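1. Compute the structure for the input listed below.
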Amino acid sequence: MFRGVLIDKHEGQQTAAVQMLDEASLPEGEVTVRVAYSTLNYKDALALTGASPVVRRFPMVPGIDFAGTVVSSSNPAFQPGDAVVLNGWGVGEVHWGGLAELARVPAKWLIPLPPAFTPRQAMGIGTAGYTAALCVLALARQGVQPGQGPIVVTGANGGVGSVAVALLARRGYEVAAVTGRPQEAEFLRALGAKEIIDRAELSQPGKPLDKERWAGAVDVAGGQLLANVCAAMRYRGVVTACGLAAGMAWPATVAPFILRGVSLLGIDSVMAPLPDRLAAWQCLAEDLDPALLESLLREVTLDEVIALAPELLAGQVRGRLVVRVGAPA
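-> Okay, here's the model as predicted:
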């Protein structure tokens, strides 16, 4: 038996609770992992609260990522004792995830834990930081280089945004951080942001084309913010879009794309192929200082995650929530 968060649904009513689970209930997979740390992500909060139909099979252990140690493996790629990380692949949605002491998954979903990070640090990065790295690498692949102009990051106080600010600054980019919490300006400047922009400035309907401001963008918001970011891109600017915190709708025009040659790149972290995952974690190992990472982390226990989910959805959480999954001492 092992402890975990379990979401269930009966007669249309969803419940979530920490309870004892039977190892025999684990889903199929080649590798069983003892989870050391997981995280509480925006998607996990949606699943736990039922605010969005994230969970597609019940009962479900949420947690879209985890870091831990292999207990057993029928695949020669992994041996007992190996330190591993998982991000995405539908865990916490269609396959039991990381908010439990044990997880069982296909071997192809796992990557070795980079030596630069402890399991706690890896989950401090988590899917949010790994997604940020995918965005930063995509900007570079599209030719956006330091010195070409500012890079704007929306949702800069959140998990993706805060790591994106830190990575971009470390790589020499000038970063403009958009936040709905201007009182956190010093935190963002400590990460490397040169300019702080109040989210309200970009939240209202704007012009199809605005003054050219940014060479690149990392957008976690969607909605009106994304439309306004695109409208203010410089000629041949590049926008990476990876979230919908401000809404799934996109009230924009084609003007930035056909008049300025702006590119809009979708960033999917869930099903990204192995080479992209390894490149993202290599980027994180090289460009994210673990000491700086500590300022982004708040460690919580498995028993706290259900109550914290509504706070995360309300935008009241700064940085990364790292969940110590092991049973309390």
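
2. alpha carbons only for contacts and neighbour counts from here, please
-> Will do.

3. do you know how far the residue nearest the centre of the chain is from residue 159?
-> The chain has residue 128 as the residue nearest its centroid, 1.6 Å off, counting by C-alpha atoms, centre = their mean. Using C-alpha to C-alpha, to the nearest Å, we find residue 128 at a distance of 5 Å from residue 159.

4. same check, this time on residue 326
-> In this structure, residue 326 and residue 159 are 23 Å apart, going by C-alpha to C-alpha.

5. For the host helix or strand of residue 228, give me every contacting residue.
-> Taking DSSP states H and E as the criterion, residue 228 maps to helix 223-231. With contact meaning C-alpha atoms under 8 Å, 6 or more residues apart in numbering, helix 223-231 is reached by 154, 202-212, 217, 219, 239, 244, 246-253, 255-256, 262.

6. for the chain, longest helix please?
-> Identified as the longest helix of the chain according to DSSP state H is helix 119-141.

7. just checking, next helix/strand downstream of it?
-> Following helix 119-141 in sequence, per DSSP H and E, is strand 151-153.

8. Let's compare: structure for the following, please.
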Amino acid sequence: MTFQALQTREVDGGFQTDLVERDLSELGSEGVLVRVQWSSLNFKDALSATGNKGVTRNFPHTPGIDAVGVVEEAGDGPFSKGDAVICTGYDLGMNTDGGYAEYIRVPAEWLVPLPEGLSPRDAMVLGTAGLTAALCVESLLDTGVNPEQGPVLVTGATGGVGSISVAILAKLGFQVAAVSGKQDAVDWLKQLGASEVISRDAFLENAGKPMLKEQWAGAIDCVGGDALTTALKSVKYGGSVACCGLAGSPELNMTVFPFILRGVNLLGVDSVELPVEIKQQMWQLLADEWIPGGMSQLEAAEITLEDVNEWVAKILKGGVRGRVVVRLP
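-> Now for the predicted structure:
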């Protein structure tokens, strides 16, 4: 049996991604076979699809770190044929062939049931970005951050994690200050629930100072680098900053002053190797109490496998606002 898949391979010293026909036997026989209905486009997918060896070491390879679909072969695990499941993170789309294909085969331990009330399509509007956003919000709540303490800052607010973070925080009653370098996104961010939108240049204006005025009860940083250090320097006493991104930089160049003079907490957030039980809890929240208002507002585009290369180029240039969902044949 054959199926369609995107495949990135090395060609003449570079990398090329094409739609190909593969045989199901190439996926092996171990684990759970899932017929993929929807995937999504993430920055990590764009890196994999352009040959970034920090994400994917071995080629040819099928990108796609997100997938939702239906179990076709269950194996010995807890699932049955016909079950609707979500797969995000672990090695999917990195060195295990990912969601840009009609089928994936993965360990049962990587799968969570699709929560009741959440459509497969909406699950991929959220995807890894939504899961990461939920984990960031949960980490702030766990350290005691609440709406009465003041506004919460979100950097990289037009990206997938940032935009969903804005929407979830607003739904939970927080005032949200969104940082963005896209002037044309101000109205969109306010529609998602931001009470204030700060330009990236204005936010980073005093990034070189060791300490800044206390402004935020907490923060979610999706960028890293100067954005993260500026957030840490401007969070109120005892506040927390959830860190989940490095698109700006992986470097953390700052003093320890915010930690030892204001008791600020830096919270690392990982959604890749997280225990599947916690992923299931987060997905249940996203399907229920935390489902962002205006899901359609979060969506940048619905595309097919044939469109992925075009959108990979856009996301690498910072030209995507919100989430891109990928419809499988």
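
9. For the two chains, what TM-score is obtained?
-> Here the superposed chains carry a TM-score of 0.95, computed using TM-score structural alignment, normalised by the length of structure 1; 326 aligned residues with a C-alpha RMSD of 1.5 Å.

10. re earlier: which residues are common contacts for residue 128 and residue 159 of structure 1?
-> Taking C-alpha under 8 Å, 6+ apart as the criterion, residue 128 of structure 1 and residue 159 both touch residue 41.

11. how about the helices of structure 2, start to end?
-> Going by DSSP H, structure 2 shows helices at 43-49, 120-142, 160-171, 186-192, 200-203, 225-234, 257-261, 276-287, 295-298, 308-316.

12. Out of those helices, which gets nearest to residue 90 of structure 2?
-> helix 276-287 (9.7 Å; C-alpha to C-alpha).

13. picking that back up, and the longest helix of structure 1 with helix 159-170, angle?
-> Helix 119-141 of structure 1 and helix 159-170 are oriented at 60 degrees to each other (axes from the mean of the first three to the mean of the last three C-alpha atoms, to 10 degrees).

14. Compute the inter-axis angle for helix 119-141 of structure 1 and helix 42-49.
-> Using the same axes, to 10 degrees, helix 119-141 of structure 1 lies at 130 degrees relative to helix 42-49.

15. roughly how far is helix 119-141 of structure 1 from the heart of the chain?
-> Here the centre of helix 119-141 of structure 1 is set off from its chain's centre by 7 Å, with C-alpha atoms, centre = their mean, to the nearest Å.

16. what's the mean deviation for it versus structure 2?
-> On superposition with structure 2, the mean distance recorded for helix 119-141 of structure 1 (mean C-alpha distance after the TM-score superposition for structure 1) is 0.5 Å.

17. Any buried residues in that helix, and which?
-> Judged by neighbour count using 16 or more other C-alpha atoms under 10 Å, the buried positions of helix 119-141 of structure 1 are 119-139.

18. Okay, angle between that helix and helix 274-287 too, please.
-> 110 degrees.

19. re earlier: quick check: which of the helices of structure 2 is buried the most?
-> Of all those, helix 160-171 has the most neighbours on average by mean count of other C-alpha atoms under 10 Å, namely a mean of 27.

20. For that helix, name the packing helices and strands.
-> helix 120-142, strand 152-154, strand 176-180, helix 186-192, strand 216-221 (3 or more C-alpha pairs under 8 Å, 6 or more residues apart in numbering; DSSP states H and E).

21. Skipping its backbone neighbours, what lies nearest residue 231 of structure 1 in space?
-> residue 209 (4.5 Å; C-alpha to C-alpha, 6 or more residues apart in numbering).

22. Burial check on that neighbour, number of neighbours?
-> 20 (other C-alpha atoms under 10 Å).

23. Aligned against structure 2, show me the partner of it.
-> Alignment note: residue 209 of structure 1 maps to residue 211 in structure 2; criterion TM-score structural alignment.

24. mind listing what that match touches?
-> Per C-alpha under 8 Å, 6+ apart, neighbours of residue 211 of structure 2: 233-234, 257-258.

25. Identify the farthest-apart pair in those.
-> The most distant members of the contacts of residue 211 of structure 2, if one measures by C-alpha to C-alpha, are 234 and 257, lying 11.2 Å apart.

26. hmm, back to that, can you tell me what part of structure 2 the helix holding residue 228 of structure 1 aligns to?
-> Residue span in structure 2 matched to helix 223-231 of structure 1, by TM-score structural alignment: 225-233.
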